[in-house]
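# Build the 3D model from these lines:
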Amino acid sequence: MRHCLGFLYAPLVITGVHQTTLAIDLQMIQSMGGTPVWPLIALSNIAQGSAVIGIIISSRKHNEREISVPAAISAWLGVTEPAMYGINLKYRFPMLCAMIGSGLAGLLCGLNGVMANGIGVGGLPGILSIQPSYWQVFALAMVIAIIIPIVLTSFIYQRKYRLGTLDIV
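Here you go, the predicted structure:
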């Protein structure tokens, strides 16, 4: 079930409902001594930034790179809105690629019971919130959340560019 949140967290951000996860996290920390939700949030941030990196690698548009680089850095540090609204939703497919990467990384965390001690900064610094016994698994999940969206986004962008079907919403 946790991998579903990894996949679906980004749409929660778009609607603003993601703020409710903070209350869930705090309740779990109180009752369970940690939260399995916060790691998925950090991974979703990483995946959104990674999808933007896929656009940076593939795009030949100079003005798009000017928007993409700060958006990717911001997402990797925990703030995904510039990446989502500035790039990923504009093309649509990077959003889905990020959700797939986040879902797969979340699946790995869910299967291994990864827990965070508390809530904090998302994105790459999010590993600091993870309980030390889960750092290796979470680091592998971070690699998944980085590589899968970059590869998928780059592949789809280049394919759509070649076919002339690269639509901007």
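
# can we go C-alpha only for contacts and neighbour counts from here?
Noted.

# contacting residues for residue 93?
153, 156 (C-alpha atoms under 8 Å, 6 or more residues apart in numbering).

# Which elements pack onto the longest helix that the chain contains?
Counting by DSSP state H, the longest helix found in the chain is helix 135-163. The contact analysis (3 or more C-alpha pairs under 8 Å, 6 or more residues apart in numbering; DSSP states H and E) places helix 135-163 against helix 37-58, helix 93-112.

# C-terminal to the longest one, what's the next element?
Following helix 37-58 in sequence order, the next helix or strand is helix 62-76 (DSSP states H and E).

# Just the angle for that following helix relative to helix 135-163, thanks.
160 degrees (axes from the mean of the first three to the mean of the last three C-alpha atoms, to 10 degrees).

# quick revisit: same question for the longest helix of the chain: list its buried residues.
By neighbour count with 16 or more other C-alpha atoms under 10 Å, helix 135-163 contains the buried residues 135, 137-138, 141-154, 156-158.

# Proceed likewise with the subsequent sequence, for comparison:
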Amino acid sequence: MGKFEQDAKTLLTAIGGKENVSAVTHCATRMRFVLVDDKKADTKTIENIPSVKGTFTNAGQFQVIIGNDVPLFYNDFTAVSGIEGVSKEAAKSAAKSNQNFIQ
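Got it, this is the predicted structure:
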């Protein structure tokens, strides 16, 4: 495992576990999650993870800011969670169900 293994395990628990993740991907600096239930995400715990810089929700995606090491973090996260990542387009499509009418 990589250097983010423990942080990835903590994140997995804090977002509500594997069963709460509908889709996961990443961009240049952020992990992008489509969660089954956003209310299960413990943002206080997530923001206290050493490698996490912050969180926010946008366009139906719960985003966790990691920074330039996000590809390494993502690899550790998918390894410890057993969740297979999806493309950005697939995540956007899955996130549409979390958006309100105006979005």
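
# Can you give me the TM-score here?
Remark: TM-score between the superposed chains equals 0.33 [TM-score structural alignment, normalised by the length of the second structure]; 58 aligned residues with a C-alpha RMSD of 4.3 Å.

# Of the helices and strands packed on helix 135-163 of the first structure, which is nearest residue 3 of the first structure?
helix 93-112 (4.3 Å; C-alpha to C-alpha).

# Distance check, residue 142 of the first structure against residue 136 of the first structure.
10 Å (C-alpha to C-alpha, to the nearest Å).

# can you check residue 46 of the first structure too?
Residue 46 of the first structure is 16 Å from residue 136 of the first structure, by C-alpha to C-alpha.

# and stretch 52-60 of the first structure, how far from the chain's centre?
16 Å (C-alpha atoms, centre = their mean, to the nearest Å).

# Go ahead and name everything in contact with it.
Contacts of stretch 52-60 of the first structure (C-alpha under 8 Å, 6+ apart): 64-65, 68-69, 71-72, 83, 87-88, 94, 149-154, 157-158.

# how near is residue 54 of the second structure to residue 93 of the second structure?
On the measure of C-alpha to C-alpha, residue 54 of the second structure and residue 93 of the second structure end up 24 Å apart.

# These two: which is more packed in?
residue 54 (17 against 14; other C-alpha atoms under 10 Å).

# so what's the more buried one up against?
46-47, 64-66.

# what packs against the helix or strand hosting residue 76 of the second structure?
Counting by DSSP H and E, the element that carries residue 76 of the second structure is helix 70-81. Packing partners of helix 70-81 of the second structure (3+ C-alpha pairs under 8 Å, 6+ apart): helix 5-14, strand 21-26, strand 30-35.

# hey, which of the ones you listed is tucked in deepest?
strand 30-35 (a mean of 25; mean count of other C-alpha atoms under 10 Å).

# What are the buried residues along the helix or strand just after it?
Tracing the chain C-terminally past strand 30-35 of the second structure and defining elements by DSSP H and E, one meets helix 43-47 next. Neighbour-count burial for helix 43-47 of the second structure flags 43, 46-47 (criterion: 16+ other C-alpha under 10 Å).
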